[in-house]
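>>> Sequence and predicted model, in that order:
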Amino acid sequence: MTFKSHWEKTDQNVPILGEKIQEMVSQALRGTRLLAHEIISGGCANLNVKLTLSNKPAHRILRIYLREKDAAYREQKLAQLLKQTIPLPEVTFIGDLGKYRYAVTEYMPGISLRDLLLNHPNEPMQKVMVEAGQILGAIQSHTFPQAGFFDANLKVTQPLSRQDYITFAQECMAHPLVSEQIGRETIDKISMYLDQYSFLIPDENHRHLVHADYDPPNILVDKIKDEWKITAVLDWEFAHSGSWLTDVSNMLRYAHHMPPVFEESFLRGLAESGLVLPAQWRTRTYLLDLISLLSCLVRCPPKERPKQCADIHDLIHHIIGGLDSLQDQVMFVNNEVHRPSGPWTKQVHKFLHYLRDQGFKQSPEPLGFDKHGREVVSFLKGQVSHYPLSPEASSETALLSAAKLLRTFHDMSQGFLKETSPSQNWMFPCKEPQEVICHNDFAPYNLILEGEKVVGLIDFDTAHPGPRVWDIAYALYRFAPFTHPDNEDGFGTIEDQIFRARLFCKAYGLVEENRTGLTDLIIERLQSLLDFLLKSAHDGNKKYQINMEQGHHLKYMKDIQYLKLNKLVIEEGLKLISSEKR
């Protein structure tokens, strides 16, 4: 039932007689004859009718509001506010006929994005999903004085706080329709997660424009010059001031039914619009989606809407499964980070204490363990960029400052090799020669940014003694980045990548003689990552099984082949120490 495709529709439950439609047209468009009308199936709340008229424009949409009458005026005001930045239909008339409020709107060409994704599987989705992310970036750029729900004039009359979200969810779970359909055990599980992660639920400081139903059924696309383009964002009746992650949660609700490129491309569009996903964004979207789905269940009598109820039930259990798997991931509590620990954690904490004692404050301070056995470290302020990388994280400034930080880290770690017996209790075996403590996962997602400058290094789980170039090899893979053109996480031509790699080596201070064989070492490092991923997934590790489902192993395989194919040109390019030209 991907993208609500089989949910019961409004037109199946609310018959509107043709004479009523004729009366509305006569009232709204005086002097215009209605030649034909067609109910547009697909709406779950309101009714949309395509009108064919005697006057130009020949087509318009009659939108009949069945849930909330004031939504007509909100949509009209939003169209006026957003018409310069967002493609959406203009509302030309609002009226009432008996118990019905209706609006006449501009007709926008195209098919739904849902139709494109589900019924045209051979059409590429990457560009249109990037555009969907970019448009969401433009939507959320509009802010309001406070968080809450709009009246007919877009004034917030019902404020929205963190407690309001929680109270609403609790009220939904107490509703007979909800408890009947999902049961006490599921309700208890949802309550536990809402309590555990309450600090991640949006508060009154989130004041961005939220569409609140931003998903493929509400986006129109059309093929223009052989490319699918978004022509309209529809159905703004639930729009309010709040967290833009609400719209992310709606768009990604069915991402587990789609190829990885669906989510990856959408997130790339967000990044290109300047949006940076916050820490624990996946957990945040899960929580928002749970609250939204609970609200849907309250309005979902199973006898009248059996397909919708069944789909919501499945979605709720999918989200709970996702939250279960995230239990083993990172939590932020005040200015502390609580992370899963392992047999190696005490050794890592000794190393972190040593670094900070030596004056290396760019790493977190170890604070022991919580009552659940998770390690606790201090929170480093700044931004972390996940893939697709933000413009700041992919900048040359970030690359250069990352290389300098890695050099400082390596130099300071050398003393730890002399003071202890560090060959014991590391997550991975030591690698000869033991010159420094390798971070072993030195990549943009483990670095803290202030603007474009790298100011911190986190996640030392995989640290172990080894040669400097072992860290440098992986850093080059991630920062150049030496990725196959099909890898959405990468960018640049091979010449661009070699240039960035050369800049990194120079900033680190890696002399020419130590650059020989670096390509082979990058391949070896990437192969070790691939082997670890495959073995961990085979052994039942949920995190790496999800990575496999998302095709991470296929990316690494392609990247290895790409490195082998370009080995000679990379080796030659890395030796050009004096050249800073591409």
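Looks like it came in fine.

>>> switch to C-alpha atoms for all contacts and neighbour counts from now on
Will do.

>>> which element is residue 309 on?
helix 306-326 (DSSP states H and E).

>>> Please point out which parts of the longest helix along the chain sit buried.
Secondary structure assigned by DSSP state H gives helix 396-419 as the longest helix of the chain. Using 16 or more other Cα atoms under 10 Å as the test for burial, helix 396-419 gives 396, 398-407, 409-410, 412-413, 416-417.

>>> right, and the helix or strand after it?
strand 436-438.

>>> Packing partners of that next one?
Packing contacts for strand 436-438, counted by 3 or more Cα pairs under 8 Å, 6 or more residues apart in numbering; DSSP states H and E, involve helix 396-419, strand 464-466, helix 468-479.

>>> The same query, at a cut-off of 6 Å, please.
helix 396-419, strand 464-466 (3 or more Cα pairs under 6 Å, 6 or more residues apart in numbering; DSSP states H and E).

>>> this is the comparison structure:
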Amino acid sequence: MFCGCRLGAMWGMGQGGQVPTSGTTVQPEILDLLSDRVLDGGPVVGERPLSGGFSTDNVLLRTAGGEAYVLRRYQRRNTCAVEAAVMRRVSPHVPVPEVVLADEDGSLVGEPLLITRFVPGVSGAAVFAGAALEDGPPLAESIATVLAAIGSVTFPAAGFFSGPELRTDAPRPKFCEDLPAFVEDCLAQAPPDLGLSREDRAALVGLAREWAPLVAQVRADPALGPRLVHSDFNPKNLLLRPSGDGWRVSAVLDWEYAFADCALFDVGNLLRFGDELPPGFIERFPSAYREAGGVLPSQWRQASRALDLFAIADLLTRPADHPLAVKAAHLAHSIVAAGR
């Protein structure tokens, strides 16, 4: 999960689930225009901001006809066209919100925006936090099935999407093919007071060099890619609903940073913070993923960790008091300690 800086286009951070917050963010004239020209449930009679991502604002809109939509506005970086195209591409296989409108160039209201139908559900982060002992394996089965479906979408070449045609010809971030160089570059930008010693930093680069051949191997494996990578596939970007035998994924959110590469990027993201996963989740995940058609090579766990080091290193470039930077620093220290 690369977050927001120079590599936001590659491994981005999503909105964190459709969680209501307080306040009002949409101008009345925009609401009137949307009611008249886009929404089929009549005028907008209620709005509520939802928790947003690094580069988007999300607002729940309710109409007089009882319909509910999510308005997504792109504040820092316009990825509307790509996100809408990816969601339409995966919708036959993956539960995603229905795209109602993608105004990618802002011709409708003067700014890029995406409107989707609201999907009810509980944030995966909340479900994981309150999961009972018996919930872990069913959650692993449901989520592994969805992740395998995402990884079933293939592309002719790896890369970053440049527009609605989903061609993988967008400019590539610096060092994105060279794990040791990437980690070293991120550490050079990391705050000195992040809690990583000089020895920790050197050891992290050393691990990146050790893992680089495995990274190259799995990225070149045609059974693993080029596949669609969500790039922020973790509980906060999943909506879940209860079913008769556990929880099921009702929607995968926040596709703005999707790209094409090795499917194990998403596996590493999902399993990054193992201590936050319910008991039995990690144990059930590999077999559930394979049963759903996903491919895991013999060294899949180490390879997915190695690929996820791109994301962890990028998080280290955030300010030292940022919660994600703190978590990333703790994880980096644990990775180094385990490798010694």
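Done, it's in. Please read all numbers here as calculations on a predicted model, not as lab measurements.

>>> Quick one: the helices and strands packed on strand 436-438 of structure 1 as a markdown table, columns for distance to residue 150 of structure 1 too.
Converted to a markdown table, these look like this (distance: least, Cα to Cα, whole Å):
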| stretch | distance to residue 150 of structure 1 |
| --- | --- |
| helix 396-419 | 41 |
| strand 464-466 | 55 |
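
>>> Quick check: which of the ones you listed is nearest to residue 475 of structure 1?
helix 396-419 (8.4 Å; Cα to Cα).

>>> residues in structure 2 aligned with that closest one?
Here helix 396-419 of structure 1 fails to align to any part of structure 2, judged by TM-score structural alignment.

>>> For residue 311 of structure 2, see how far away the most centrally placed residue in structure 2 is.
Ranked by distance to the mean C-alpha position of structure 2 (Cα atoms, centre = their mean), the top residue is residue 232 at 1.7 Å. Residue 232 of structure 2 sits 10 Å away from residue 311 of structure 2, going by Cα to Cα, to the nearest Å.

>>> what's the longest helix of structure 1 packed up against?
By 3+ Cα pairs under 6 Å, 6+ apart, helix 396-419 of structure 1 packs against strand 436-438, strand 453-457, helix 494-508.

>>> Count the residues that sit near residue 226 of structure 1.
7 (other Cα atoms under 10 Å).

>>> what residues are up against it?
By Cα atoms under 6 Å, 6 or more residues apart in numbering, the contact list for residue 226 of structure 1 is empty.

>>> And for residue 436 of structure 1?
410, 413-414, 465-466.

>>> from these, which is closest to residue 272 of structure 1?
residue 410 (33.1 Å).

>>> And the nearest residue to the closest one once chain neighbours are set aside, how close does it get to residue 271 of structure 1?
Leaving aside its chain neighbours, residue 410 of structure 1 sits nearest to residue 436 (5.7 Å; criterion: Cα to Cα, 6 or more residues apart in numbering). The spacing between residue 436 of structure 1 and residue 271 of structure 1, counted by Cα to Cα, is 35 Å.

>>> likewise residue 38 of structure 1?
Separation of residue 38 of structure 1 from residue 271 of structure 1 (Cα to Cα) stands at 39 Å.

>>> out of these two, which sits in the more crowded spot?
Legend: neighbour count by other Cα under 10 Å for residue 38 of structure 1 and residue 271, higher for residue 271 (23 against 13).

>>> any idea which helix or strand carries the aligned residue in structure 2 for the more buried one?
Counting by TM-score structural alignment, residue 271 of structure 1 corresponds to residue 290 in structure 2. Using DSSP H and E, residue 290 of structure 2 sits within helix 281-291.

>>> Could you count how many residues lie near the residue lying closest to the match of residue 271 of structure 1 once chain neighbours are set aside?
When the adjacent residues along the chain are set aside, residue 290 of structure 2 lies closest to residue 296, with 7.0 Å between them (Cα to Cα, 6+ apart). As a burial measure, residue 296 of structure 2 scores 20 neighbours (other Cα under 10 Å).

>>> Residue 15 of structure 2 against residue 55, yeah?
No. With contact defined as Cα atoms under 6 Å, residue 15 of structure 2 does not reach residue 55; the gap is 8.5 Å.
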